[in-house]
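Novice: Attaching a predicted model along with its sequence, questions to come.
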Amino acid sequence: MTLFEQSLAVTLKHEGGFSHHPRDPGGVTLEGVIQRVYDAYRCRHGRDLRPLTPAMRGQPDWIAERNAIYKQQYWDAVRADELPRGVSLVVFDGAVNSGPYQSALWLQRALGVAADGHVGINTINAARQHPDHDALIAAICARRLGMLQNLKTWSTFGKGWSARVASVKAIGQAWASGSVGPAPVEAFGVAKAYASDVMQPAIDADTSTRSAVGGGALAGLIQGAQAQLQPFLGTADWLTNIYLGLTIAGIVVAVGGVGYSIYAAHKSRVARRAIEGDVLGVPA
């Protein structure tokens, strides 16, 4: 078997069979191939589109198409043939699950080279010259897990993704050392894990700050009510109490807005770092 075939056998165990989970951003998926990727492949080869179905598994024509997609879309995209053994498996498996660009970022961040999401000669040379491929594989997997743990779908698929990353790490490190390694876990982490699903704050920091200084809808309503009541202050205690209550409410809104803006800015920074492959995950 070629290194690609060996790596594909591992990833297919991770990918499982047919799935169409409502929270999976990949949608309909057969053995790791999503419908839109399959449609694009068939279009490029002048073939009629057809839906992915469980019945296609094991069919020779499907196996040929599936393997070609894996080779062209993922293996070749990260130039896995040119990467050290073991490292190639980890980068390939990450590319299948999260896209070649994202997997290349994890590799480049782990190597400490310029991170542009494209595996070029500098990245390949740095990987080959790395003094400890076991450590490199661990660093790649930690960054991969760091992004996964920041995805909106972590609560649904996190257990499977954790098992998958741990599995590919163990196998990759064994291969890097010239060993066969453990058998891959089966049908874990089949959902696609895209950077576009990294958790972001519900309201961005700028919007929250504008609300805090009086530009928000609620702050505007409070200020408007205060303006209406101000000419009548001193005419009745209950009006004064209402005005005081509105003043306190305005302060609460302002403080809350500032507090949320700090939280939102922090969440945005974490999200950006996770997308860029600069967050280390914590193994379960």
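Specialist: Done, it's in. Numbers count the residues shown, from 1 in each chain.
Novice: Going by C-alpha atoms from here, please, whenever you check contacts or count neighbours.
Specialist: Noted.
Novice: for L105, what are its contacts?
Specialist: A115, D116, G117, H118, E276, G277 (CA atoms under 8 Å, 6 or more residues apart in numbering).
Novice: quick one: secondary structure of it?
Specialist: Of the three states, L105 takes helix under DSSP: H, G, I helix; E, B strand; the rest coil.
Novice: do the same with the one 4 residues further on
Specialist: Reduced to three states with three-state DSSP, the structure at R109 is helix.
Novice: My understanding was that it contacts D116; is that so?
Specialist: No - between R109 and D116 there is no contact under CA atoms under 8 Å: 9.7 Å.
Novice: Three-state assignment for the closest residue to A174 other than its chain neighbours, please.
Specialist: The shortest distance from A174 to any non-neighbouring residue, by CA to CA, 6 or more residues apart in numbering, is to G181 (4.8 Å). Under three-state DSSP, G181 falls in the coil class.
Novice: try this one side by side with the last:
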Amino acid sequence: MRLDPMRENFRPALAAVLVHEGGYSNHPSDPGGPTMKGVIKRVYDDYRRAKGASVRDVRQITEAELQEIYRKRYWDLIQGDRLPAGIDYAVFDGAVNSGPAQATKWLQRALGIPADGVLGPATLAAMERAEDHDAVVAGIQARRLAMLKALRTWPVFGKGWGRRVEEVRRLALALATGSQDLPMPTATASGKAYASSAKAPPPKAIGDALASGGVVTTGIGVAVDGVTPLADKSATAAGLLVLLMVAGALVGVLGFVYREWAKARAAELLDALDLKAPELGGAGTPAEAVPA
């Protein structure tokens, strides 16, 4: 299987993708639901309705339907015919697993341009300027792995996803260099990986409760006010006052440390998911989270 730069590489790329996608699956933790050879039921239903046909079990998908869905809903959306060999396959495989917009963002980040999820003239121009295609492939796969690890479903599908990312990287690099010795994927590693399955950021309320002015520190402050008048009359009260003051200081420090940690963790999630701040934990699902 030799994919030459800027030529028709769809069918051989799809053959590699299908090794990872396997046959039929309906894992309870898979946000894609019932899936046949990587095509989820919702996508198959939309495709059938657009053709004026009745919906049916995704396991009944024909080879012709499979080819058309992968071509129009994935390959064409990531401009596969206009991407260099290896990079086309890496983006295509990511699009099948996580949606075309998300895979495009990985490419855009690897190229060092703004990641808007739309593979248009600006992205293609940046691709033409890129001289080190190996570095682009490596960048795409690094971004992909970071995003996968940021998903709630990583504990379920992570082992297979990690293997898939590495196998896609190896094959894409071989294709990019024109190697005749192609390390094809070896096993199924499915489970859709959408940004909508992202882990939630650490709760801000904990830091607020601990920090100065929070519920905990306010409570300690009230207790200090109550014990202070007694401190001069009782050694026990004086000792308790010291403990309360130390506790108040520690809680305040812990609140500050937690808030800084939570802020950094939220920033890491935003970066891994290629999202802007308002999109993380907000209402609704980002448009790029689920493939068309």
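Specialist: Yes, it's here. Bear in mind the structure is a predicted one, so any value in this text is a computation, not a measurement.
Novice: Now the TM-score, please.
Specialist: In this superposition the chains share a TM-score of 0.81, using TM-score structural alignment, normalised by the length of structure 1; 268 aligned residues with a CA RMSD of 2.7 Å.
Novice: coming back round to it: among R109 and D116 of structure 1, which residue is more densely surrounded?
Specialist: R109 (21 against 14; other CA atoms under 10 Å).
Novice: any idea how far that one is from Q228 of structure 1?
Specialist: 58 Å (CA to CA, to the nearest Å).
Novice: List just the nearest of the contacts of L105 of structure 1 to R144 of structure 1.
Specialist: Nearest to R144 of structure 1 among the contacts of L105 of structure 1, counting by CA to CA, is G277 at 7.0 Å.
Novice: hmm, back to that, quick one, what contacts the residue nearest to A174 of structure 1?
Specialist: Each residue near G181 of structure 1 by CA under 8 Å, 6+ apart is listed here: A170, I171, G172, Q173, A174, W175.
Novice: go again using 7 Å as the cut-off
Specialist: A170, I171, A174, W175 (CA atoms under 7 Å, 6 or more residues apart in numbering).
Novice: got the contact list for the helix or strand containing the second one?
Specialist: Which is I171 of structure 1. Using DSSP states H and E, I171 of structure 1 sits in helix 154-176. Helix 154-176 of structure 1 has contacts (CA under 7 Å, 6+ apart) with 14, 85-87, 89-90, 133-134, 137-138, 141, 148, 180-182, 184-185, 188-189, 191.
Novice: For burial, what's the neighbour tally of A126 of structure 1?
Specialist: For A126 of structure 1, the neighbour count with other CA under 10 Å is 15.
Novice: Give me the neighbour count for the residue nearest to it when sequence neighbours are not counted.
Specialist: Nearest residue to A126 of structure 1, sequence neighbours excluded (CA to CA, 6+ apart): L111, at 6.7 Å. Neighbourhood size, L111 of structure 1 [other CA under 10 Å]: 18.
Novice: L270 of structure 2 matches what in structure 1?
Specialist: By TM-score structural alignment, L270 of structure 2 lines up with R272 in structure 1.
Novice: Determine the three-state secondary structure at its match.
Specialist: helix.
Novice: Identify the residue of structure 1 aligned to Y44 of structure 2.
Specialist: Checking TM-score structural alignment: Y44 of structure 2 goes with Y38.
Novice: Can you show me the strands along the stretch 101-250 of structure 2?
Specialist: Read by DSSP state E, counting those that start in this stretch, the stretch 101-250 of structure 2 holds no strands at all.
Novice: Now which residue in structure 1 aligns to S25 of structure 2?
Specialist: S25 of structure 2 maps onto S19 in structure 1, by TM-score structural alignment.
Novice: Helices of the stretch 101-250 of structure 2, start to end?
Specialist: Listed in chain order, the helices of the stretch 101-250 of structure 2 (DSSP state H, counting those that start in this stretch) span 121-129, 133-149, 154-176, 204-210, 215-227, 235-273.
Novice: could you dump those to a markdown table with distance to D76 of structure 2?
Specialist: Formatted as a markdown table, these follow (distance: least, CA to CA, whole Å):
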| stretch | distance to D76 of structure 2 |
| --- | --- |
| helix 121-129 | 13 |
| helix 133-149 | 19 |
| helix 154-176 | 19 |
| helix 204-210 | 42 |
| helix 215-227 | 55 |
| helix 235-273 | 23 |
